[in-house]
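Enquirer: no letters, just coordinates:
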């Protein structure tokens, strides 16, 4: 793939510290986000550091050549047959969820051989089953998202495309799945995203042993993605589903909705966001919002894209904060909320996201969201406005400048 030329430094800088560690490096994320690309870049860096080709064992379990390695014993035998001396070996296993009870092989190799192990998977159940107890305390996880805005700009420039600030609208609509940037027009991009979306449902959710009803799941998934960023209400989903399926006499209950929402999260369709009680300075247990892992998935489940829909921008800001290593919550005040509380290294800031603040009324609405907050941590409004609208100690930052890393968020 041509997009392999993009060095995904945001992730590599985190993983690089563990190249020689005996912790198992688990790289997770939605299909087609670029996990295989990350592995290839790790291999390249290992080779550049002087590691010999023979010491690097790479297997993609979606390659038919390796289909026979389908259980822990075969994986263990395969790896041991390639480890021929006491030198350190680097084992990189791509989409390892295809190997039954792979944890047993990984745990055995870790215990008996001089190895550094990297694995990828497209489902967060990768290390959540009973067998995963074999690996408790022995793993470090890295979550990969599709290209963020800066990576998308960088890739297009390497392709010779002149990227202007208005590219943000294309990114808002179609998101950052790497391969979509090689397609020629919106029709092809839409078809690609729909194919990706339906393929994930088929491969990662509607498995052989699944008790999920296909029509019900697709209806709920479409609703959740179309409403990503809005306050979650299971009652609204029940009413929507029952109204849509009234002629078919199908109904759905809250338990099923939460079960399907859990499946969506584990397949990396959405991230679930909790509220932070700003007054009490505590995380509330209730989950209030979901954000799409990529806004392209939101677009294909929405009849039309309104660029003034702040939820698209919120979604992009949320994903950017997560990629940069922040813990992110929605902020609950005694009479309202702010979009995000972002916390990193024991420091935090409060963030409000707006499209354009076209008049004084809009400016007042966005800036006044912070008025109930007595906490002295920085308060920031992000919008597409180019004019600096900072006032009363509240900082205004242009979203594009933030996404491109031109301006850092102040934290205390």
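Expert: Sure, I can see it. No experiment lies behind these values; they were computed from the predicted model shown.
Enquirer: for the rest of this, base every contact and every neighbour count on C-alpha atoms.
Expert: Noted.
Enquirer: what helix or strand is residue 291 located in?
Expert: Element membership for residue 291, per DSSP states H and E: strand 282-292.
Enquirer: so which elements touch that strand?
Expert: helix 214-226, strand 270-277, helix 310-323 (3 or more Cα pairs under 8 Å, 6 or more residues apart in numbering; DSSP states H and E).
Enquirer: this is the other structure I want to compare:
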């Protein structure tokens, strides 16, 4: 690899980082002597976190010549191969006699990257890598890396971070002030519709920006990366998954839906397509806590990793957006520990159950009218099956009160306060 070209790329990146206006994300912390793999949805803010690490290093006295930041999506690196990694080490030694700090963005583009990163870690180099595909955490790659890297899963802004980025006060005092509370409510409505992509904040045409991100995920991270030839089928499949948010749905049912509209695709292909979408962090699934193992895998609920993505497919379906926002929030705070509850035997039908937090959550845009008996009734049914203490919550769009029914205390919490852990 031409060393002057690599230096050109590194210096251009230095300028970009120097000029970056970064909103700190305190929920992400990094050990100074550890190496990291950052994974997550495209445009969720992985690169910005690396920018912040670089800026902090420079503030502490590290020179820019020690910073080797390379984004492998740079078109100037389109011919880069694993054999070229050594040139990066050579360029670093040309730039500085001091030990370097290496930042490799979207490194999964280069096949064989993990062996180089393992060698870097063995040599006690400081290395940070990012990727937008869960294959970076596959068993094979994890074995190659040999436990020498810590993993950080990066998501778009949660509502707290979203308000912070918008310079909107949202402490207890602000929530109790009429004007400040109204402003928070306004931003909550925006967050519900457009989600938390950090860069979307700066755009007036947020939907167009989010649509461009989705197209990049679908075409680049799913279709092209996995060699999918029937791109129309997967596009329609994603639309049908969006329309099924709030409901469990099986591979067989999805196969039937596609077949009914004239799309010929095998059930095995549907299973593959859904896994590809999960690998790209576009969607995630929530399983039935009551179900047997095989049923857990084959009959889940699917949600989108950001409300802005889901909203591309919906036409004024605020209840679906509301439930998706709660699903995203719960899975961010309780990874691998969020389920739904559905039992034909007991009639229990509950949106979310978090065993480790002993929290049971229903989601309803409003509990006026018939919705009250349905939502409260399901929580009472569950309470009758357990002797353990649980927190029972109904998340609504804006209603708030405490319900005491049959010795069951139920908190009705508006989405705004639920997302802020109030």
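Expert: Thanks, I have the structure now. Quick caveat, the model's predicted, so the values are computed rather than measured.
Enquirer: spatially central residue in the second structure, please.
Expert: Nearest to the mean C-alpha position of the second structure, by Cα atoms, centre = their mean, lies residue 155 at 3.8 Å.
Enquirer: so what's that one up against?
Expert: 40, 41, 44, 45, 332 (Cα atoms under 8 Å, 6 or more residues apart in numbering).
Enquirer: next, format the helices and strands packed on strand 282-292 of the first structure as a markdown table and append distance to residue 20 of the first structure and mean neighbour count.
Expert: Putting these into a markdown table (distance: least, Cα to Cα, whole Å; neighbours: other Cα atoms under 10 Å) gives the following:
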| stretch | distance to residue 20 of the first structure | mean neighbour count |
| --- | --- | --- |
| helix 214-226 | 39 | 18 |
| strand 270-277 | 31 | 21 |
| helix 310-323 | 23 | 21 |
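Enquirer: between these, which one is nearest to residue 47 of the first structure?
Expert: Closest approach to residue 47 of the first structure among those is made by helix 310-323 (26.5 Å; Cα to Cα).
Enquirer: in contact with the alignment partner in the second structure of residue 377 of the first structure, which residues?
Expert: Matched by TM-score structural alignment, residue 377 of the first structure corresponds to residue 390 in the second structure. By Cα under 8 Å, 6+ apart, the residues touching residue 390 of the second structure are 358, 359, 360.
Enquirer: ranges for the strands of the first structure?
Expert: 24-29, 56-60, 89-94, 115-121, 139-144, 270-277, 282-292, 327-333, 336-344, 347-353, 379-383, 395-398 (DSSP state E).
Enquirer: nearest to residue 352 of the second structure, of the contacts of residue 155 of the second structure?
Expert: Among the contacts of residue 155 of the second structure, and counting by Cα to Cα, the member closest to residue 352 of the second structure is residue 332, at 13.5 Å.
Enquirer: from residue 52 of the second structure, how far out is residue 87 of the second structure?
Expert: 26 Å (Cα to Cα, to the nearest Å).
Enquirer: what about those two, which has more around it?
Expert: Using other Cα atoms under 10 Å, the more surrounded residue of residue 87 of the second structure and residue 52 is residue 52, with 19 against 14.
Enquirer: hang on, isn't the more buried one packed against residue 19?
Expert: No. Assessed by Cα atoms under 8 Å, residue 52 of the second structure is found out of contact with residue 19, at 11.5 Å.
Enquirer: how about the equivalent of residue 207 of the second structure over in the first structure: what's its closest non-neighbour residue?
Expert: If you follow residue 207 of the second structure across to the first structure using TM-score structural alignment, you land on residue 190. Spatial nearest neighbour of residue 190 of the first structure, chain neighbours left out: residue 300 (6.9 Å); criterion: Cα to Cα, 6 or more residues apart in numbering.
Enquirer: likewise residue 32 of the first structure?
Expert: That would be residue 177: by Cα to Cα, 6+ apart, it lies 6.7 Å from residue 32 of the first structure.
Enquirer: quick one, which of the strands of the first structure gets closest to residue 186 of the first structure.
Expert: The nearest among the strands of the first structure, by Cα to Cα, is strand 282-292 at 19.8 Å.
Enquirer: in the closest one, what's buried?
Expert: Using 16 or more other Cα atoms under 10 Å as the test for burial, strand 282-292 of the first structure gives 288, 289, 290, 291, 292.
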